[in-house]
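Engineer: Using only what follows, build the 3D model:
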Amino acid sequence: MKKIRILLADDHTILRNGIRALLEDEPDLEVVAEAEDGRAAVNLACQLEPDVAVIDIAMPLLNGLEATRQIKRQCPRVRVLILSMHDNEEYIRQVLEAGAMGYILKDAAAKELINAIRSVHQGEAVLSPAITRLVIEDYLRWGGIRPADKDGILSAREREVLQLIAEGYTNKQIAGILTISVKTVQAHRLNLMQKLDLHDRGELIKYAIQKKIIEI
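Structural biologist: Predicted coordinates:
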């Protein structure tokens, strides 16, 4: 029997180890790699091309939403299942739009996660029951048409820079992480402030927290 190859991405080692042990008790599941941040998750997903990438939404360096966007753009055959403690409507909408095939809450029963991985592998969309209710309520509230969000005017690189700024990295450190020049980082920072009508680092950090780009 061919096993379902899984990439597990979560920045909490104890939780990651527990999920790995749970999954590897199943004869048809195999964890082929682990990542503790979003950038590593993208690199491993495209390098190994697992069948399913199980990704935490809140990770350092690159959050689960941006990691999903990059995985679906760079290695679209990899199917993404989001594992999160948040039942936030905005989170859910954005990750589904980014290409994730499922969204499961971390307090779900073990069997729910295992079945979700199998379903996503088969090409089926999967949501925790509580998430399904929120998605329906969100659709009924907006009728499928939502007000414009400033997030939509940011480029992928600007969103990456915003997260790293909010996580406390200096311009030089951000340049090293993204392999770009310090001047380019400064240009992205200026563009962020202009597009979002923000005026200093503190306001950028506050915006990132409000939009759940980072957690505190």
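Engineer: can we go C-alpha only for contacts and neighbour counts from here?
Structural biologist: OK.
Engineer: Report all helices and strands that the helix or strand that Arg73 is a member of contacts.
Structural biologist: Assigned by DSSP states H and E, Arg73 falls within helix 64-74. The contact analysis (3 or more C-alpha pairs under 8 Å, 6 or more residues apart in numbering; DSSP states H and E) places helix 64-74 against helix 38-48, strand 79-84, helix 89-98, helix 156-166.
Engineer: swap the cut-off to 10 Å and go again
Structural biologist: Judged by 3 or more C-alpha pairs under 10 Å, 6 or more residues apart in numbering; DSSP states H and E, the packing partners of helix 64-74 are helix 38-48, strand 52-56, strand 79-84, helix 89-98, helix 156-166.
Engineer: What sits closest to the residue nearest the centre of the chain if chain neighbours are left out?
Structural biologist: What sits nearest the mean C-alpha location of the chain, by C-alpha atoms, centre = their mean, is Gly64, with 1.3 Å. Leaving aside its sequence neighbours, Gly64 sits nearest to Ile57 (C-alpha to C-alpha, 6 or more residues apart in numbering; 4.0 Å).
Engineer: In a helix, Ala187, correct?
Structural biologist: Yes: Ala187 sits within a helix when classified using DSSP: H, G, I helix; E, B strand; the rest coil.
Engineer: residues near it, how many?
Structural biologist: Neighbour count of Ala187, defined by other C-alpha atoms under 10 Å: 12.
Engineer: Touching, Leu113 and Lys106? I think so.
Structural biologist: Yes: taking contacts as C-alpha atoms under 10 Å, Leu113 lies within contact range of Lys106: 8.7 Å.
Engineer: and this one, so I can compare the two:
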Amino acid sequence: MNINVLLVDDRQLLLECLSNRLNKEPTIRVVGVVSNPEFLLHEIIATSPNIVLMNIGMKLVNGIDLTVELLKNMPHLRIIILSKHDYAEYIQAAYNAGASAFMTEEKPIQELIFTIKQVYSGHKLFPKIEVIKIDKMLTPKEYEILKWIAEDKTNSEISEEMMISIRTVEYHISSIIRKLNVESRVGAVVTAIKRGLLSIK
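Structural biologist: Take a look at the predicted model:
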């Protein structure tokens, strides 16, 4: 039985190279490539992939946001996040978003093939990161609040959107500011964008 894989990246050349290489593997079949994330949902419905292989850092939107959105409606979907960097923030964000694996682009193709097969079998594969760094990562709720802040929402508006008290919102914002080692809401957004946790829209 073939493992059907959908590739998502805004670099067309990389998509073609990766597709050609993966299709040489007897048990893997690339069912589609998506260079524009706007067409991702349509392509998933059309091709029914077992696994989505997605880059974390695309120009229009990042792979973390896409992972969260996809898994809300398709929790069975297995997503592998690819990245140029193995920053602890990226790894933890991918894990929190519900991805099945994270690996850097520099890894050999055979390791990627191994990861695809392992994820298809139900395993989760993430690089080990220092526990001291994990403690500083944002929780899913903090990440959601950070995205609302990036959209210039007030504490009151975030409270209404998330159906939590303003005091709780303020608590989470203080935690975000502390974890990102910044001094303000604006600083938190800027730092998150630099680290690839948020996309510039």
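Engineer: coming back round to it: so the residue nearest to Gly64 of structure 1 sits against Ala41, correct?
Structural biologist: No: checked against C-alpha under 10 Å, the pair Ile57 of structure 1 and Ala41 is beyond contact range at 11.6 Å.
Engineer: Spit out the residues that contact these two alike.
Structural biologist: Ala9, Asp10, Asn63, Gly64, Ala67, Thr68 (C-alpha atoms under 10 Å, 6 or more residues apart in numbering).
Engineer: Quick one: residues contacting the third one.
Structural biologist: For Asn63 of structure 1, the residues meeting the contact criterion (C-alpha under 10 Å, 6+ apart) are 37-39, 41, 55-57, 159-160, 163, 212-215.
Engineer: Just give me which of the residues you listed are shared by structure 2.
Structural biologist: Compared against structure 2 with both residues aligned by TM-score structural alignment, their matches' C-alpha atoms under 10 Å, the contacts of Asn63 of structure 1 retain Gly38, Ile55, Asp56, Ile57, Lys212, Ile213, Ile214, Glu215.
Engineer: how close does the residue found closest to His188 of structure 1 once you drop the neighbours it is linked to in the chain get to Glu97 of structure 1?
Structural biologist: Leaving aside its chain neighbours, His188 of structure 1 sits nearest to Glu158 (5.9 Å; criterion: C-alpha to C-alpha, 6+ apart). Separation of Glu158 of structure 1 from Glu97 of structure 1 (C-alpha to C-alpha, to the nearest Å): 18 Å.
Engineer: ok, now His188 of structure 1?
Structural biologist: Distance from His188 of structure 1 to Glu97 of structure 1, by C-alpha to C-alpha: 24 Å.
Engineer: So which of those two has more stuff around it?
Structural biologist: His188 (20 against 13).
Engineer: From what I see, that one and Val161 are in contact.
Structural biologist: Yes: between His188 of structure 1 and Val161 there is a contact under C-alpha under 10 Å: 7.1 Å.
Engineer: shared neighbours, these two?
Structural biologist: With C-alpha under 10 Å, 6+ apart as the test, His188 of structure 1 and Val161 both reach Ser155.
Engineer: For the longest helix seen in structure 2, give me every contacting residue.
Structural biologist: The single longest helix within structure 2, with elements called by DSSP state H, is helix 166-179. By C-alpha under 10 Å, 6+ apart, the list of residues contacting helix 166-179 of structure 2 from outside reads 133, 135-139, 141-143, 145-146, 149, 154-160, 162-163, 165, 181-189, 191.
Engineer: ok, 6 Å please
Structural biologist: Contact with helix 166-179 of structure 2 is made by Lys136, Glu142, Ser159, Ala188, as judged by C-alpha atoms under 6 Å, 6 or more residues apart in numbering.
Engineer: Narrow these to those that are buried.
Structural biologist: Lys136, Glu142, Ser159, Ala188 (16 or more other C-alpha atoms under 10 Å).
Engineer: Can you tell me which of those residues comes closest to Gly32 of structure 2?
Structural biologist: Proximity of these to Gly32 of structure 2 (C-alpha to C-alpha) peaks at Glu142, which lies at 33.8 Å.
Engineer: Quick check: the gap between the closest one and Phe126 of structure 2.
Structural biologist: 21 Å.
Engineer: Nearest residue to Pro50 of structure 1 in space, ignoring adjacent ones along the chain?
Structural biologist: Counting by C-alpha to C-alpha, 6+ apart, the residue nearest Pro50 of structure 1 is Arg5, at 5.0 Å.
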